[in-house]
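S.K.: Just the structure for this:
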Amino acid sequence: MADHMLRSDMDRQRLISFLQGLDLSKPRKVAITEVRSKRSEAQNRLLWQWNGIIQTHLRDSFGQVASAEEWHEILVSKLWPSEVHPVELPDGTRYRVGRAKTRAFTIQQMTTYLELLDAYCAEHLGLLLPHPEDLMYAIYGERRAA
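M.R.: Got it, this is the predicted structure:
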């Protein structure tokens, strides 16, 4: 049997009708799982636009040179709780590894992270990030005052 999405009362009723019509002389297995939407394309575009602006600002204002990807790693580690754990190599060298991965964030988690990043940049870096209207509308689904 193929996977089916339940999005409406009509979908639910179709599933109930299907289940009621099943031949129960054979055992059946049913699994229902919540679908967690990953971050949206609009959120991803805004994040990387902001990462590029942050990179330029930190270079021009503070002389700190790193790639947008490196600043992304640093800021996610700073702003989002993650489970860091120790790893020891066979030669005894110890490292602490782990950080949250934004590619696995849900839409709501990504919205929260973008809000944290925006606030952090304004408060600690003296940087007001742009809020392109089309991306903000795609992210929040409504027009928000900038």
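S.K.: contacts, neighbours, all on C-alpha from now
M.R.: OK.
S.K.: C-terminal to the helix ranked longest in the chain, what's the next element?
M.R.: Secondary structure of the chain read by DSSP state H shows that its longest helix is helix 41-62. The helix or strand immediately downstream of helix 41-62 is helix 68-79, counting by DSSP states H and E.
S.K.: how about stretch 115-133: buried residues?
M.R.: For stretch 115-133, burial by neighbour count (16 or more other CA atoms under 10 Å) applies to 117, 118, 120, 121, 127, 129.
S.K.: sorry, back to before: next, the angle from the longest helix of the chain to helix 68-79.
M.R.: 100 degrees (axes from the mean of the first three to the mean of the last three CA atoms, to 10 degrees).
S.K.: Contacts made by helix 41-62 with the rest, please.
M.R.: 64-69, 71-72, 110-111, 114, 121, 125, 127, 129-130, 135, 138-139 (CA atoms under 8 Å, 6 or more residues apart in numbering).
S.K.: And those, which of them are buried?
M.R.: For the contacts of helix 41-62, buried by 16+ other CA under 10 Å: 68, 71, 72, 110, 111, 114, 121, 127, 129, 135, 139.
S.K.: Distance check, residue 2 against residue 113.
M.R.: From residue 2 across to residue 113, the span is 35 Å (CA to CA, to the nearest Å).
S.K.: Between those two, which has more neighbouring residues?
M.R.: residue 113 (19 against 3; other CA atoms under 10 Å).
S.K.: want to put them side by side, so please do this one too:
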Amino acid sequence: MFFIIDSREKRQEAANFVARLPASPLYSIEIKPYKKNRSLAQNRTMWMWYNVLADHLGCEPDDVHDQMKVRVLGVERKIVAGQALILPRSTTDLDTTAMARFMEAIEALAAELEVKLPIPDDYRYAMEGGRAG
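M.R.: Next comes the predicted model:
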């Protein structure tokens, strides 16, 4: 179950739900500030644009994604099994505002390359995965 507590009523609804849980099995409950993650429309549009850019550059969409993550978000250094790795930061946890800035960087790259990116009907594209409108 997932609750967004934005009113006293929702807070009470969440408390009532927890109070009704049986003693077994054990449950884990996490309380954290709500953050609206990137939208489905943003994610689908990003990958549509990556396909257009990949066709232009002669590479795979994942390669364009990695390039944009490094250009915009930078890298992180990790030690895994004793080996030092340098990995691009992820777009997964970007909120809608940060994702909009990220997508502006994709548009800027496309402009540099003189590639016209399609702009989908956000609602239809998000809900149906439809073609650009």
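S.K.: Which residue ranges of the second structure form strands?
M.R.: For the second structure, applying DSSP state E gives strands covering 75-80, 83-88.
S.K.: Figure out which of those is closest to residue 18 of the second structure.
M.R.: strand 75-80 (37.9 Å; CA to CA).
S.K.: count of neighbours near residue 50 of the second structure?
M.R.: Residue 50 of the second structure, neighbours per other CA under 10 Å, totals 23.
S.K.: Quickly note the distance from the residue nearest the centre of the first structure to residue 131 of the first structure.
M.R.: Nearest to the geometric centre of the first structure sits residue 105, at 2.7 Å (CA atoms, centre = their mean). The gap separating residue 105 of the first structure from residue 131 of the first structure is 21 Å, by CA to CA.
S.K.: and what of residue 60 of the first structure?
M.R.: Between residue 60 of the first structure and residue 131 of the first structure the computed distance is 21 Å (CA to CA).
S.K.: ok, residue 5 of the second structure touching residue 11?
M.R.: Yes - between residue 5 of the second structure and residue 11 a contact is recorded at 5.4 Å, counting by CA atoms under 8 Å.
S.K.: nearest spatial neighbour of residue 121 of the first structure, skipping sequence neighbours?
M.R.: residue 127 (5.2 Å; CA to CA, 6 or more residues apart in numbering).
S.K.: Residue in the second structure paired with the one you found?
M.R.: The equivalent of residue 127 of the first structure in the second structure is residue 115 (alignment by TM-score structural alignment).
S.K.: swap in residue 97 of the first structure?
M.R.: In the second structure, the residue matched to residue 97 of the first structure (TM-score structural alignment) is residue 86.
S.K.: residues near its match, how many?
M.R.: Neighbours of residue 86 of the second structure using other CA under 10 Å come to 11.
S.K.: Kindly report the same for the one 4 residues further on.
M.R.: When counting by other CA under 10 Å, one arrives at 15 neighbours for residue 90 of the second structure.
S.K.: ok, it - contacts?
M.R.: By CA under 8 Å, 6+ apart, the neighbours of residue 90 of the second structure are 69, 73.
S.K.: Looking for the alignment partner of residue 103 of the second structure in the first structure.
M.R.: Per TM-score structural alignment, residue 103 of the second structure is aligned with residue 114.
S.K.: Relative to residue 5 of the first structure, how far out is the residue lying closest to residue 138 of the first structure once chain neighbours are set aside?
M.R.: Closest residue to residue 138 of the first structure apart from its sequence neighbours, by CA to CA, 6+ apart: residue 42 at 6.1 Å. In this view, residue 42 of the first structure and residue 5 of the first structure are 23 Å apart by CA to CA.
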